[in-house]
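1. Please find the sequence and the predicted model below.
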Amino acid sequence: MLKVLFIKPKSWVIRKVAVPPLGIMYIAAYLRDYFKDDIAIKIIDNRLCEYNEEELYGCIRDFEPSMVGISSITVEAEDMHAAARAAKRFNREIVVIAGGPHPTQYYDEVILDRNIDALVLGEGELTVLDLVKNYMSGKGYDGVKGILLLRDGRVIRTPARELIPNLDLLPFPAWDLIDIKAYSRIHSMSMAYPRKYMVLFTSRGCPYKCIYCHGLFGRAVRVRSVANVSKEIETLVNEYHISNFEIIDDIFNFDYTRAQEIMDFIISRPYKIKFSFPNGLRSDLLDYNMLHKMKKAGVVFISFAIETASKRMQQVIDKKVKLDKAKEAIRIASKLKILTNGFFMLGFPGETRQDMSLTIDFAVRSKLDTAYFFIVTPFKGTPIFENNKELIKNRFNNISYKNYSYFRGFFNLSDVQTNELIEIQQRAYLKFYFSPKRIIKIVIRFLRLEKGFFLLVDISLMMLLLIFMRKLDKTKCAA
């Protein structure tokens, strides 16, 4: 029997955050569906376990896998390399595969790690299946699409892997390979916690071309059928007793009719379930009918990714959100008593303090309950990085994955000084949260939620920490 170990690396964050690793869970389910009893699979989510390298080594030693797959985003890269090192230290014959957004975009750096044998570029199910089949038959990497190798000092990139056209053909994620309850005890991407929940992908891909996005799942939206999504929800409710869901599509409501039909299915069932959209909704495609239906279906939380309220910058970043429609969608959601959060970004190339002021004013005057103001981070492979290489090279030296963080912006591509940019971000948080009207609104909204007092304390501490942390960064810049 072949043993395969999947690892989701940890990263440094100002609070512990993790959601079930759907990408790995889909690949694990796909392998089991094909190989049946000829394969044994284990998943380690190191965001939960927080193992150091020695502890990871112990887990690998105990399981004795023949193959190790590591899925990583850039802020997890350091732990990805540690996991690969631990695997090879235990047994040099273990085949170590790395995939996910970081290896896909930073392939030229990751492949230099001698502890990593191959990279899976893009969507993983078909490619990993071929890799395992080849391993079991002794064919090495022959004929495997969508991978990158280092052979005799030469980088070899095989032909691109086609995307899966029919997502209904995928088995449901391997829920049994994770501790579902463990995720209810830490922060998810939603404000509506703590509770036993599961994340859902109902589609993959996004047709928009925002310059800061890597588009790992492609620019064509591939959707699962309403029947397939409905069956997954029913299975999770009936067999795993899940009553809370987070939908994390790139753009759930791109197909308006399909989105309504999924909500209609949920409304038609006798379940008392709740839904959150921590991302994945195009705000200017929402209207009263959709939001009312979402509320009726049990939606309790929506994040609105506005990014910038400058019409000029909306064109520059190629997001092109219709700001008036987005503002109206936020107002309607708030009126329906859906908890609302906004995501905003400061520091785009060419952005001025006037542009940033428009963004802050939009957030402050909106009906949002909470908001995050991030410093723009250009990731390799995205248009914002590729189109500004000279600017990045001139402004920053020795850029590495260690410079990337969830909440602390290292880069400044805007037209304002770095010290001022940090001050603007800090002022954004202060203006948004330190308004008597908003404070009263937040207190009332959160106290209505289950365990709302603890949520209120948590969000308050989080925002104070963000403000204080940026104050420290500003002091360092001044020094």
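-> Perfect, I can see it now. Residues are numbered from 1 along each chain as shown.
2. hey, let's count contacts and neighbours off CA atoms from now on
-> OK.
3. Skip the chain neighbours and tell me the closest residue to residue 353.
-> Closest residue to residue 353 apart from its sequence neighbours, by Cα to Cα, 6 or more residues apart in numbering: residue 416 at 6.7 Å.
4. so the one you found touches residue 354, yeah?
-> No - counting by Cα atoms under 8 Å, residue 416 sits too far from residue 354 to count as a contact (10.3 Å).
5. Those two: which is more packed in?
-> residue 416 (16 against 10; other Cα atoms under 10 Å).
6. if we can go back for a sec, tell me the contacts of the residue nearest to residue 353?
-> By Cα atoms under 8 Å, 6 or more residues apart in numbering, residue 416 lies in contact with 351, 352, 353.
7. how about a cut-off of 10 Å?
-> With contact set as Cα atoms under 10 Å, 6 or more residues apart in numbering, residue 416 has these partners: 347, 350, 351, 352, 353, 422, 424.
8. Quick one: residues contacting the last one.
-> It stands for residue 424. Per Cα under 10 Å, 6+ apart, neighbours of residue 424: 346, 347, 353, 356, 357, 360, 373, 416, 418, 430.
9. for the first one, same thing?
-> With contacts taken as Cα under 10 Å, 6+ apart, residue 347 has the following neighbours: 308, 353, 355-356, 374-377, 409, 411-418, 421-422, 424-425.
10. take a look at this one as well, against the first:
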Amino acid sequence: MGRVSCMANILLIKNRKREYTDHFLAVSPPLGVLYLAAYARDKRPGKDVFTIVDERVYAKTSREWEAYLKDLRPDVIGFSSMSIEQDQVDYLLPVFKRALPQAKIVIGGPLASSSGAGLLDEANIDFVVKGEGEIPFTGLLEALDGNEDYPLDRIAGLAFRDDSGSIIDNPPSKNRADLDALPYPAYDLINLQDYVGRDRMTPVRTSQLYAPLFTSRGCPYHCIYCHDIFSGKFRAMSAMRVVDEIEHMINAYGVHEFEVYDDIFNLDKQRVKDISAEIKKRGLETCFTFPNGVRGDILDRETLEALKDMGTVHMAFAIETASPRIQKVLRKNINLKKIRENISIAADLKIFTWGFLMMGLPQESRRELWKTIWFAASSKLHGAYFFPVVPFEGTELAQKYEEAIESDGEKRLWDYFSPEGALGAVGPRELAIMHSLAFFLFFFNPWRVYLIYTSGVAPFRRLVSLALGLVRYIAVDKVFYTLKTKARKVFKFRITPRTA
């Protein structure tokens, strides 16, 4: 393996999906690569120069990428990629190797964790970092510097080809980063203003500067559709460390609004209360949204009130299905009665509630599909997303339904909002119709309009804009996406993303 220079020039890229439905391109600061850069700078002071490019903000054509790379001349190029972004990674790899054949290309993120060493079948990839990236990526930089204390075959979670061409696939390490000791994300490498006013994970976006928070890793539940990047062991920052970071963001960047990305922020109820109390003690003005980070059925009124006291204005509830039988199939095992009760409490506290529900689940009957739609429509949820089930590679769901991953011998280009396949009793065409009906029945309901209008969480014109966006999605985007998918299969073409 070649060595990088003593002062390594490192380019970290947050990829985008190559084909997407414009209205639902969620863009938020790329926390994963911000942590990577911060950790490496902390452990290798003065050895690296980092540049971060977020493709979702600054899209480039292949010619623009070639010119950019030849000007920057990075020694190491790291891609942080979701599984749904693999089509863009595949598109960029030959472009990058053609422009800088000597640069080392590293793949990380959920794509690397799910596909693993199999990604090395692509000749343009040099290294794959699986699982949590801070420790193995920093170890890789040391190895490329020639540090003999970091032999490549002993860096846990790293996959690569040795000099003979054989694949070396190191198992993940049980030695994970101490979350309290992590440096703050390297926000100096991006412009937070780039993310203001864009569609993001929180559907009730504001025009305020905001930053993501990731205060815990791991989840003790074992849902069959979920990636296992952080392992099943729950690890959390202390309440003091969380509030220290919040205060740092307020003082250093003027950020008062935070979007929480934990898998299960509320697993430790006392920690939630301690964070809320410490924010109040320090007199910090904060606003929080939880587009992902809570398990809804283990909440209670006291915890919800603590969340409200710290400034929570939005919370997502991942219900997935209203069928107890399918809950067991998924191993989600949500207490449906309890989550409905907590949705009502949150709504009464003026927290804007949003539901996540899945359609086309394994063994799911037509009756169970309608039951899920009715659960959402009859609840106090202010909004909801109905997602066609996506069996991502590397998940137990994909392993059980392997045939669903491929179509005509090729991997499906899955989309969170447009069904291409179905694992239950309802076929893809009927599922697509029911998917549109679910949105229509949920949102075009006078009672729902009243709930949204009286929520007092977001400007009403923003909510109207969101509703019109959903109408466009149902009436135009889905039709266009379906036609585009069929055309792609017939003519074997792909649409190049527009530049920003």
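-> Sure thing, it's come through. This structure is a prediction, so every number in the text was calculated from the model and none was measured.
11. Please state their TM-score.
-> Scored by TM-score structural alignment, normalised by the length of structure 1, the superposition of the two chains gives a TM-score of 0.94; 474 aligned residues with a Cα RMSD of 2.2 Å.
12. Now the two most distant members of the contacts of residue 424 of structure 1.
-> 416 and 430 (19.6 Å; Cα to Cα).
13. burial measure for residue 359 of structure 2, as a count.
-> By other Cα under 10 Å, neighbour count at residue 359 of structure 2 equals 28.
14. Could you check which residue of structure 1 pairs with it?
-> Aligned counterpart of residue 359 of structure 2 in structure 1: residue 346 (TM-score structural alignment).
15. Skipping its backbone neighbours, what lies nearest its match in space?
-> Excluding the flanking residues, the one nearest residue 346 of structure 1 by Cα to Cα, 6+ apart is residue 375, at 5.0 Å.
16. Structure 2: which residue goes with that neighbour?
-> Per TM-score structural alignment, residue 375 of structure 1 is aligned with residue 388.
17. residues touching that match, list them.
-> 357-361, 414-423, 428, 431-432, 435.
18. Report the contact partners of the spatially most central residue of structure 2.
-> Closest residue to the average C-alpha location of structure 2: residue 82 at 7.2 Å, with Cα atoms, centre = their mean. By Cα under 10 Å, 6+ apart, the residues touching residue 82 of structure 2 are 14, 15, 16, 17, 89, 108, 109, 110, 111, 112, 113, 114.
19. okay, these in TSV with distance to residue 486 of structure 2 and secondary structure next?
-> Rendered in TSV, the data for these read as follows (distance: Cα to Cα, whole Å; DSSP: H, G, I helix; E, B strand; the rest coil):
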residue	distance to residue 486 of structure 2	secondary structure
14	29	strand
15	25	coil
16	22	coil
17	18	coil
89	22	helix
108	31	strand
109	30	coil
110	28	helix
111	25	helix
112	29	helix
113	30	helix
114	27	helix
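20. For residue 300 of structure 2, state which of the residues you listed is nearest.
-> residue 110 (31.5 Å).
21. Residue in structure 1 paired with that closest one?
-> In structure 1, residue 110 of structure 2 lands on residue 101 (TM-score structural alignment).
22. ok, how many other residues are close to its match?
-> Residue 101 of structure 1: 24 neighbours (other Cα under 10 Å).
23. And it, how close does it get to residue 215 of structure 1?
-> 9 Å (Cα to Cα, to the nearest Å).
24. can you list residues touching both of those two?
-> Joint contacts of residue 101 of structure 1 and residue 215 (Cα under 10 Å, 6+ apart) are 122, 381.
25. Residue 193 of structure 2 -> structure 1?
-> So, by TM-score structural alignment, residue 193 of structure 2 is matched to residue 181.
26. Sorry, slip of the keys, the one I care about is residue 156 of structure 2.
-> Using TM-score structural alignment, residue 156 of structure 2 lines up with residue 145 in structure 1.
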